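> coordinates only, sequence not included:
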């Protein structure tokens, strides 16, 4: 029984659901970021096919539409709940923990049932699973059973009586469906979150996911209003806007009631940095001496139209002063460099800031000069180290 689980009998797809349950289910699915992973760019909603690059190889997200052949159309509610809580598919095979069942198992029974109803009510899309490209030994799925023995111990969350209803709601969203620790925690050698270091900062898709501890007491602290707006994909004076892997998450949160973002903010801003935790910091390295004049000229030509103090876009679209964004205040240059190289793409039908990518128009020397100049404006006492090598590493990752 350790290396496999019995299949759960297939069923005919259920088609009749209560409208109120579907509405609740839509909210749960948004809170769980399901579409972020299960909808590839240009693909059909929830039909899978998005490549997920991990240190152990590349996984492709699966089809979770109610198609009976290639999706979950033959899954019963017990089969769906087993996948959410134990990481076991209907046919008994183990799911890789890139699917965050470690966190979803903390969800309530009602929320899981509502999510099931919502997914089953959607259009069925025939979209066969793509072949994963996992490295040995992680390409041997049954080995996931040993991973589960070590790390699959969480229980469904229960409210903390001493805390407010909003705080408990925020905790539930962060630690359950939102699975924030999946990105914002350091991982051990076999891809599990390091014990006792939840939310202390991590890495995902080449971006640094900052620590979510002590956010209210930093040198550049977050207020409740700032964090709520940031979580909802808005531009926030003093911190900028969500980019990279956080962008689609924030767009999902923007579709939820604002009370959910307020609850998450209340919970996160209550968290303190633990003395035993060393938050993720960049390694020490040499600081290059770069020509600030070149950086200033590049800013004037490429950035000032949106980000200079007198730029019209500062009023029209709320563009931030770059020296006050979290990316430029961060200890590492990585997120700033990734934002410049990749931009902030437009989302069809969704208002919000858009930034073009500069990967093709700025070479490495120019990008280093620009980063050095802007860091000097933001944190003159803490210049970024190893800029050139970081830029080269990011370029190689992109290839």
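Done, it's in. These figures come from a predicted structure and were not determined experimentally. Residues are numbered from 1 along each chain as shown.
> all contacts plus neighbour counts: C-alpha atoms, from now on.
Noted.
> Run through the helices of the stretch 1-150 of the chain in chain order.
Residue ranges of the helices in the stretch 1-150 of the chain, as given by DSSP state H, counting those that start in this stretch, are 19-31, 34-38, 77-86, 101-104, 109-121, 144-151.
> do you know which of the ones you listed lies nearest residue 385?
Closest to residue 385 of the helices of the stretch 1-150 of the chain, according to CA to CA: helix 34-38, at 33.1 Å.
> about what we covered before: closest one to residue 161 among the helices of the stretch 1-150 of the chain?
The nearest among the helices of the stretch 1-150 of the chain, by CA to CA, is helix 109-121 at 20.3 Å.
> surely residue 290 meets residue 374?
No - counting by CA atoms under 8 Å, residue 374 is not a contact partner of residue 290; they are 11.8 Å apart.
> another one to put next to it:
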């Protein structure tokens, strides 16, 4: 009986697989790459700006690799997906892609040969892009230096390596509607909404995912997870004690905000690229997100001020807090207890949103791996303590920081989180340089 059921199940899966295969999109005819001189300089320049806003280099430029030649490994719950080569190389890149093929990939998640792209490529956001902006991105990429480089094979668990199943994902989550301005909002707000929701794909990290990997539409901007980091909410559910304003968000998105600090982890590359984007575009994004987060209230300021003036937690009742306080005094206070007098520190750690998060991951990433700023650039610098502190000491320190600087309950099982993150490579880079190809085009 069990064998018959197994055989029947395999037959059903085979039929479904064959059916989905036939539903694959049609291939588009390969073309010769248009000469770079055929693209208007204005289109190339705008494409460079859009590529910076979309943070394209983060997924398509490997560490120490050639710009846009692919090879970036993106870890997902379903396995590892590698960023592809999007230079105009005819054999390993998009050199034989027409503008039509490029637009189809951006809006439908289908490559030139008709294969479904995995939604790690955020085409579910790019589908909202205006045609002129897609053309500008095409102009920018097709004028990059061709690089012959084949991305490594994806490593996905069964059955996720079977591309036709993406058809089902699209049916659930792909909304092909273009962006429509809200007539009740300002031009700046609408421009910011367009950039944040479409090209910037902010919700890809800052919105929680469903069990099938799609963004939960009922919890838009409620916070999510990105490459082992907690991505804070971008709406009124933000737990931050330091209120966000449009000016504060603008400063943060460009480099550093005196009230909140600077970006670390995956967000660092985003802010580094936005530093080279047009001011009007970044201010529009900040205005849109600030409205989603709501205006600062008097109670917010009172809460913030109270936390900044908070007394030391009572270590006599909890020995772990006493031990964590000792670690803080020995390893952290020299810079973080100066009231912001040390360059690139904020007056109080109570102003850092990550301490108020539901998980300690961001705090542990920074404590363990430190913060690096590229050579020759101005920015934060903090050593990592993975080799200097034991997992228990790091856990005690995190518990102390949570109790000392927030009004949130203790994080559960912090030491287990320390051991999990301890073995991960450092991603705490607060200010990666703007991609060279983008900067060259902007200049």
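Great, that's in hand. None of the values given here were measured: they were computed from a predicted structure.
> Need the TM-score between these chains.
Overlay of the two chains. TM-score (TM-score structural alignment, normalised by the length of structure 1): 0.89; 382 aligned residues with a CA RMSD of 2.3 Å.
> hey, where'd the strands end up in structure 1?
Along structure 1, counting by DSSP state E, strands occupy 51-54, 57-60, 133-134, 202-204, 207-209.
> how distant is the fourth one from the center of its chain?
To tie it back to what came earlier, the one meant is strand 202-204 of structure 1. 9 Å (CA atoms, centre = their mean, to the nearest Å).
> Which residue range of structure 2 does that strand align onto?
Aligned by TM-score structural alignment, strand 202-204 of structure 1 corresponds to residues 224-226 of structure 2.
> returning to what we had before: what's the closest of the strands of structure 1 to residue 21 of structure 1?
strand 57-60 (29.5 Å).
> if I line the two up, what does residue 230 of structure 1 land on in structure 2?
Using TM-score structural alignment, residue 230 of structure 1 sits opposite residue 252 in structure 2.
> What sits closest to that match if chain neighbours are left out?
residue 262 (5.9 Å; CA to CA, 6 or more residues apart in numbering).
> wait, isn't the one you found in contact with residue 254?
No - at 9.1 Å, residue 262 of structure 2 and residue 254 do not qualify as touching, with contact defined as CA under 8 Å.
> circling back: turn the strands of structure 1 into CSV, including distance to residue 340 of structure 1.
Converted to CSV, the strands of structure 1 look like this (distance: least, CA to CA, whole Å):
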stretch, distance to residue 340 of structure 1
strand 51-54, 21
strand 57-60, 25
strand 133-134, 30
strand 202-204, 17
strand 207-209, 12
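> out of those, deepest packed?
Of all the strands of structure 1, strand 207-209 carries the top mean neighbour count, a mean of 23, counting by mean count of other CA atoms under 10 Å.
> what does it contact?
Strand 207-209 of structure 1 has contacts (CA atoms under 8 Å, 6 or more residues apart in numbering) with 183-185, 201-203, 244-245, 334-335, 338.
> What residue in structure 1 is paired with residue 242 of structure 2?
Checking TM-score structural alignment: residue 242 of structure 2 goes with residue 220.
> For residue 241 of structure 1, see how far away that match is.
For residue 220 of structure 1, the distance to residue 241 of structure 1 equals 15 Å [CA to CA, to the nearest Å].
> ok, now residue 142 of structure 1?
Counting by CA to CA, the gap from residue 142 of structure 1 to residue 241 of structure 1 is 41 Å.
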